[in-house]
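Participant: Next comes the sequence, and after it the predicted model I'd like to discuss.
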Amino acid sequence: MTAPIPDDPASLARASGAAMYARDEASKAMGAVLADIGPGFATMTMTVRRDMLNGYGTCHGGTLFALADSAFAFACNSHNEAAVAAGCSIEFLRAGREGDRLTATAVERARSGKSGIYDVTVSNAAGEVLALFRGKSLKVGGSVIGTERV
């Protein structure tokens, strides 16, 4: 028997986030944790490990992208409507270092029809912005968690 789906948007976002995170092996492998989620936003945190460094000894850009992309995914699925990335871009502004505690905060900017636009800021513990990411989501039908409503 499936648990009933919450009616209020904040509880629905938390339930959707928990369901997604339970299945998200990529985020877990990076050590990314879903720190906060609500309707149209999500925050993920991660510590830069030695195996995430590039040839210059700084955090690999692909790692920053992956963290931002994960936060984007949780934000655009927070309404319990299955969505995937239709496109995204990133601007790298500052290097991350081994041991840095990174935070990626995704915010919904627009949502209409099957599309959504989300901005993600990746920063370190000092509040310095390392990267700015913009993602476009596409609803693919279905839901993150079941379809039964409370």
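Facilitator: Structure's in. What do you need?

Participant: Could you use CA atoms for every contact and neighbour count after this?
Facilitator: Will do.

Participant: need the contact list for the residue positioned nearest the centre of the chain.
Facilitator: The residue lying closest to the centre of the chain (Cα atoms, centre = their mean) is residue 71, at 1.1 Å. When contacts are counted by Cα atoms under 8 Å, 6 or more residues apart in numbering, residue 71 touches 34, 42, 43, 44, 104, 105, 106, 120.

Participant: swap in residue 97?
Facilitator: 48, 53, 57, 58, 59.

Participant: how much space is there between residue 135 and residue 58?
Facilitator: 24 Å (Cα to Cα, to the nearest Å).

Participant: next up, a second structure to put side by side with the first:
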Amino acid sequence: MNDIKKELQGFRLKPIQVLDEYSIVDVQPGKVVMETTVKNDSLNPYQMAHGGYHFTLADSVAGLTVYSLGYYAVTLQSNINYMKAAKLGDCLTISGKCQHDGRTTKVIDVLIQNQDAESIIKASFTMFVTREVGSKKN
């Protein structure tokens, strides 16, 4: 066990860069589409896009989708399915769509696809509304 502990301590995990380069390509009430490219700083040790990278993209688009409806929100619950690996240079499209527009919660489905329109990630987020955009309440 000490050998494994020593080996893991020598294994240097690197920071994951996620939201440094992206563009919003479509916004409608209850729908947001973002694009980004997988860069070296987004890769795990196996040279595939890190799962945390995908989750952060999906969670961010879910929050922006709620914002497109005029509200601020925080993630209350999430579910994510990793279906295919993304690799260095892949162009990803992250689409969020509101499936439930309640007073206190919003349910957002997020789909991440690569440049070949292959589904990489499918996720669902239940977002808890904290306040309206423009409200001075903290």
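Facilitator: Perfect, I can see it now. Owing to the predicted nature of the structure, the values given are computational and were not obtained by experimental measurement.

Participant: more neighbours, residue 135 and residue 58 of structure 1?
Facilitator: residue 135 (24 against 16; other Cα atoms under 10 Å).

Participant: Tell me how many other residues crowd the counterpart of residue 121 of structure 2 in structure 1.
Facilitator: Applying TM-score structural alignment, one finds that residue 121 of structure 2 aligns to residue 131 in structure 1. Neighbourhood size, residue 131 of structure 1 [other Cα under 10 Å]: 22.

Participant: From residue 108 of structure 1, how far off is residue 131 of structure 1?
Facilitator: 17 Å.

Participant: in structure 1, which spans are helices?
Facilitator: 9-23, 25-30, 61-76 (DSSP state H).

Participant: what sits up against the shortest one?
Facilitator: Contacts with helix 25-30 of structure 1, where a contact means Cα under 8 Å, 6+ apart, come from 21, 33, 46, 67, 70.

Participant: of all these, which two lie farthest apart?
Facilitator: Using Cα to Cα, those span at most 14.1 Å, a distance reached by 21 and 46.

Participant: So between these two, which is more surrounded?
Facilitator: residue 46 (22 against 18).

Participant: Tell me the counterpart of the more buried one in structure 2.
Facilitator: By TM-score structural alignment, residue 46 of structure 1 lines up with residue 36.

Participant: didn't that match look like it was pressed against residue 21?
Facilitator: Yes: counting by Cα atoms under 8 Å, residue 36 of structure 2 does reach residue 21; the two are 6.5 Å apart.

Participant: Residue 18 of structure 1: neighbour count?
Facilitator: Around residue 18 of structure 1 there are 17 residues (other Cα under 10 Å).

Participant: what sits against the closest residue to residue 53 of structure 1 other than its chain neighbours?
Facilitator: Distance criterion Cα to Cα, 6 or more residues apart in numbering; nearest residue to residue 53 of structure 1, sequence neighbours excluded, is residue 59 at 4.5 Å. Neighbour list for residue 59 of structure 1: 48, 52, 53, 95, 96, 97, 98 [criterion: Cα under 8 Å, 6+ apart].

Participant: I'd assumed residue 107 was in contact with residue 77 of structure 2.
Facilitator: No: using Cα under 8 Å, residue 77 of structure 2 is not in contact with residue 107; the gap is 9.4 Å.

Participant: shared neighbours of the two, which are they?
Facilitator: With Cα under 8 Å, 6+ apart as the test, residue 77 of structure 2 and residue 107 both reach 125, 126, 127.

Participant: which one of those residues sits closest to residue 2 of structure 2?
Facilitator: residue 125 (39.6 Å).

Participant: Which part of structure 2 matches stretch 105-116 of structure 1?
Facilitator: By TM-score structural alignment, stretch 105-116 of structure 1 lines up with residues 95-106 in structure 2.
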